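Participant: Okay, here's the prediction I keep looking at, along with the sequence it came from:
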Amino acid sequence: MYDAFLLLSFGGPEGPDDVMPFLRNVTRGRGVPEERLAEVAEHYRHFGGVSPINQQCRDLLAALRTEFADHGLDLPLYWGNRNWDPYLADTLATMRDDGVRRAIAFVTSPFGSYSSCRQYLEDIVAARATVGAGAPVIDKLRHFHDHPGYVEPHVDAVRAALGTLPAAPDSTRLVFTAHSVPMSMARTAGPAGNRYTDQLAEVARLVADGSGAGLPYDLVWQSRSGPPQVPWLEPDVNDHLARLAADGVTGVVVSPIGFVSDHLEVVWDLDNEAADTAKRLGLDYARAATPGTDPRFVAMVRELVTERLDPAVPRRKLGGIPVWDACADGCCALPPRPAH
């Protein structure tokens, strides 16, 4: 049924000269002011102009090659990005030249919404059109937000982070974060009526319950990037930390449940900005890790492939939100832009 596997990711700059062209790729047509791009560019330059995400994709591919081989899954592995080298269209051209006719794609976002699912489907359509005749058919794997291989690494990371804080359960709180999106995008729903925020709320509950800490928790947002006049999901994590401190909270574990790896929006927004906010407020602060190449996460990717290859393979999931193999046309469509 499939003759290749494709890792499809966001992409990131790999040197100082890449930063502004990359950011313009990401924000093209979105009306983001140039001064905002310059501000975000400084975040990348703090790390030498290199985003961690591409190396994290290389590490995941290496782990998947071993995982596939160990389980007799004989598929060549390819990697393409939305916004930087290796661009998806270039990867599909290579796949065509290698004789690939149909591939299964794992996207490094667990969730539904326009930017985390539908836009990747549009990227595939556009890349196939660029390649032209002989471009391989690409089928995207299902959402995996509540798969044990995604939830369990987050659970263990929260437990480990809690272990670094002073023991003060009466004044400690869990704070789960995910990428903010415009409110209009957050309202769009998948075929079963669920939304981006529904899936994230389910992950927050699963991780909080799994931690066994019995602590109160909140789901908040980070990494807003749009024009200031457009409403986005709130509260921002920094604003929320200030409210918690005012309410007498003394320690927080921040867990980026919206992310599969420690890419730049995690290491800058949480390890720098949010950590600085917590220090200023006098909060004990610990940031929980993301799955990365945790063996359970790597095994999950292989499981998602095998369940697609064989309908008899049970689908492992911990939550109650339905999942499906193919998104309907128009699912999580890009909402209309507000009139200016």
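Facilitator: Thanks, I have the structure now.

Participant: drop to CA atoms for contacts and neighbour counts, all remaining ones
Facilitator: OK.

Participant: Tell me how far residue 305 lies from residue 9.
Facilitator: Separation of residue 305 from residue 9 (Cα to Cα, to the nearest Å): 17 Å.

Participant: actually residue 41, not the one I wrote
Facilitator: Residue 41 is 20 Å from residue 9, by Cα to Cα.

Participant: same deal with residue 51?
Facilitator: 13 Å.

Participant: same check, this time on residue 87
Facilitator: 10 Å.

Participant: Just give me how far the longest helix along the chain sits from the chain centre.
Facilitator: The residue-count maximum for a helix in the chain (DSSP state H) belongs to helix 53-70. Relative to its parent chain, helix 53-70 has a centroid offset of 17 Å by Cα atoms, centre = their mean, to the nearest Å.

Participant: list the buried ones in it?
Facilitator: 53, 54, 56, 57, 60, 61, 63, 64, 65, 67, 68 (16 or more other Cα atoms under 10 Å).

Participant: swap in stretch 197-216?
Facilitator: Taking 16+ other Cα under 10 Å as the criterion, stretch 197-216 shows 197-208, 210-211 as buried.

Participant: ditto for stretch 245-261
Facilitator: Residues 245, 249-261 are the ones in stretch 245-261 that count as buried (16+ other Cα under 10 Å).

Participant: Now do the strands in the protein.
Facilitator: 4-9, 77-81, 102-107, 137-140, 172-179, 217-222, 251-255, 284-287 (DSSP state E).

Participant: here's the one I want to compare it with:
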Amino acid sequence: MTETLPPLAASERTVEPTTYDCILLAGFGGPEGQDDVIPYLRNVTRGRGIPDERLEEVSHHYRHFGGISPINQQNRDLKAALEGEIAARGLDLPVYWGNRFWAPYFSDALKELHADGHRKVLVLVTTAFSSYSGCRAYREDLAEALAQAGLEGELELDKVRQYFDHPGFVEPNVEAVRAGLRELAAQGKGGEVHVMFATHSIPTSAASVSGPRESLPDGTPVEVGGENEWYAGGGWYAEQQRAVAALVMDRIADEFPGVPHSLVYQSRSGDPRVPWLEPDINDAIEALPESVSGLVVSPLGFVSDHMEVIWDLDNEAQETCDERGLTMVRVPTVGVDPAFVSGLIDLVEERHVAPGGTARDRVALTALGPWQDVCPTDCCLGRAAKPTVASQ
């Protein structure tokens, strides 16, 4: 059965392009040494009352890699790649970088760019999909950072739209999955194979309020039946990822027709009594038919191979596959793929126009987008409404 989703209000919530002074690359942040691990985890869990003893118990994946998360270096690499693309296009837009949970913090980046004379800032967030943690939390933390830096009224911060179905994000994922299936075929695993698109699990309560309220999927799956029962629910967060996963598989059907796929979740945390999006990738691997001999895992929900990718997929999911004798190929995230980097600057040029110039056309590859430039005040609400940037 196929259900028709209601009209998407997000595509109508756009703003007029203007001229910006600079770009702020907004990241999550991560520790860069053993002494950083517990302070970093305190930042991430602030307000939840979690003692250091418990934080130490969950720090093992950072400890395993010397206390260093790869995410900061990945953002340095992305910043350099963005600067190269900007220079190639002749744009006068310096790039600054700030994080939510580790140095360089948002407040430090805002002080730096303000001291350099910039006042209108376009923010690039390193998440592609709509959710509290992937969009609104960044906007809340940016508003708080403005206050901490004493720069309220001094800086104007606008945010580039979520880019889950922009060609710059989709096409590298298409080519990665295609390459993963080719690798399985080269290993003699081209018969019964499966593709899993992995994303971060979030509480179902947060998933259900992801995206704009005027137009909701209301937990109704696009398709129901058989394997696609896993796709039900999840608000716009899951709906966006279902749409992109289906698009990726459609793009590779010329070479790999009929390969089944599923959306799975990873990295859940917190109180086990609280429902989160399922299935967990390890449970999903164990539930695969015995006839499946090869598995491609695509970290669709992430933009770089950071700790949750290399630990949860390259270690835990790999171990689950090994236990059942299943060949697994984990394909890369978009990272600093030239198409992704170019696509991010395309998104910038939707919003930024040099004097006398024109804005780039807004592009989307699914019926869900282009996504909104600004968010309604009740979009992706957390536990309590807080001041944000880029809202209306």
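Facilitator: Perfect, I can see it now. None of the values given here were measured: they were computed from a predicted structure.

Participant: Mind checking the TM-score on these two?
Facilitator: The TM-score (TM-score structural alignment, normalised by the length of the first structure) is 0.94; 335 aligned residues with a Cα RMSD of 1.6 Å.

Participant: Buried deepest among the strands of the first structure, which one?
Facilitator: strand 251-255 (a mean of 26; mean count of other Cα atoms under 10 Å).

Participant: so that one aligns onto which residues of the second structure?
Facilitator: Under TM-score structural alignment, the counterpart of strand 251-255 of the first structure in the second structure spans residues 294-298.

Participant: how much does the matching stretch stray from the first structure?
Facilitator: Superposing on the first structure and averaging over aligned pairs (mean Cα distance after the TM-score superposition for the first structure), stretch 294-298 of the second structure comes out at 0.6 Å.

Participant: what's the spacing between that stretch and its chain's center?
Facilitator: The answer for stretch 294-298 of the second structure is 19 Å, by Cα atoms, centre = their mean.

Participant: before we move on, what about stretch 104-113 of the second structure?
Facilitator: On Cα atoms, centre = their mean, the centre of stretch 104-113 of the second structure falls 22 Å from the chain's centre.

Participant: swap in stretch 83-92 of the first structure?
Facilitator: 18 Å.

Participant: ends of it, how far apart?
Facilitator: End residues of stretch 83-92 of the first structure are separated by 15 Å (Cα to Cα).

Participant: what does that stretch rub up against?
Facilitator: 8, 10-13, 22, 25-26, 78-82, 123-124, 126-128, 130-131, 135-136 (Cα atoms under 8 Å, 6 or more residues apart in numbering).

Participant: just the helices in the stretch 1-150 of the second structure please.
Facilitator: Here the stretch 1-150 of the second structure has its helices, by DSSP state H, counting those that start in this stretch, at 37-44, 52-57, 60-64, 71-89, 106-115, 137-148.

Participant: of all these, which lies closest to residue 283 of the second structure?
Facilitator: helix 60-64 (20.4 Å; Cα to Cα).

Participant: on average, how far is the closest one from the matching bit in the first structure?
Facilitator: Helix 60-64 of the second structure versus its aligned partner: 0.8 Å mean (mean Cα distance after the TM-score superposition for the first structure).

Participant: Specify, as a residue range, where that helix falls in the first structure.
Facilitator: Going by TM-score structural alignment: helix 60-64 of the second structure matches residues 42-46.

Participant: What lies in contact with the matching stretch?
Facilitator: Here stretch 42-46 of the first structure has contacts from 16, 19, 50, 51, 264, 268, using Cα under 8 Å, 6+ apart.

Participant: Closest to residue 94 of the first structure out of the residues you listed?
Facilitator: residue 51 (24.5 Å).

Participant: What is the neighbour count of that closest one?
Facilitator: 23 (other Cα atoms under 10 Å).

Participant: what residues are up against it?
Facilitator: So residue 51 of the first structure contacts 12, 13, 14, 44, 263, 264 (Cα under 8 Å, 6+ apart).

Participant: I'd like the residues you listed laid out as TSV, including neighbour count and distance to residue 314 of the first structure.
Facilitator: Putting the contacts of residue 51 of the first structure into TSV (neighbours: other Cα atoms under 10 Å; distance: Cα to Cα, whole Å) gives the following:
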residue	neighbour count	distance to residue 314 of the first structure
12	27	35
13	23	39
14	20	40
44	24	42
263	18	31
264	18	35
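
Participant: mapping the residues you listed onto the second structure, which are still in contact?
Facilitator: Counting by both residues aligned by TM-score structural alignment, their matches' Cα atoms under 8 Å, those that remain in contact in the second structure are 12, 13, 14, 44, 263, 264.

Participant: Next up, the contacts around the aligned partner of the third one in the second structure.
Facilitator: In this case it means residue 14 of the first structure. In the second structure, the residue paired with residue 14 of the first structure is residue 32, using TM-score structural alignment. Taking Cα under 8 Å, 6+ apart as the criterion, residue 32 of the second structure is in contact with 67, 68, 69, 72.

Participant: Mind doing that once more with 10 Å?
Facilitator: By Cα atoms under 10 Å, 6 or more residues apart in numbering, the contact set of residue 32 of the second structure is 40, 62, 65-73, 102-103.

Participant: same check, this time on residue 317 of the second structure
Facilitator: Going by Cα under 10 Å, 6+ apart, the list of residues near residue 317 of the second structure reads 266, 280-285, 297, 309-311, 323, 328, 330.

Participant: at 6 Å instead, please
Facilitator: residue 282 (Cα atoms under 6 Å, 6 or more residues apart in numbering).

Participant: Just give the nearest non-adjacent residue to residue 334 of the second structure, would you?
Facilitator: Excluding the flanking residues, the one nearest residue 334 of the second structure by Cα to Cα, 6 or more residues apart in numbering is residue 303, at 5.4 Å.

Participant: Now do that neighbour against residue 332 of the second structure, distance only.
Facilitator: 9 Å.

Participant: With residue 162 of the second structure instead?
Facilitator: Residue 162 of the second structure is 20 Å from residue 332 of the second structure, by Cα to Cα.

Participant: Show me which of those two is the more surrounded one.
Facilitator: Remark: of residue 162 of the second structure and residue 332, residue 162 carries more neighbours, 24 against 21, as counted by other Cα under 10 Å.

Participant: Trace the more buried one over to the first structure, please.
Facilitator: Checking TM-score structural alignment: residue 162 of the second structure goes with residue 143.

Participant: Now do the contacts for its match.
Facilitator: Per Cα under 6 Å, 6+ apart, neighbours of residue 143 of the first structure: 110, 111.

Participant: And it, how close does it get to residue 300 of the first structure?
Facilitator: Distance from residue 143 of the first structure to residue 300 of the first structure, by Cα to Cα: 12 Å.
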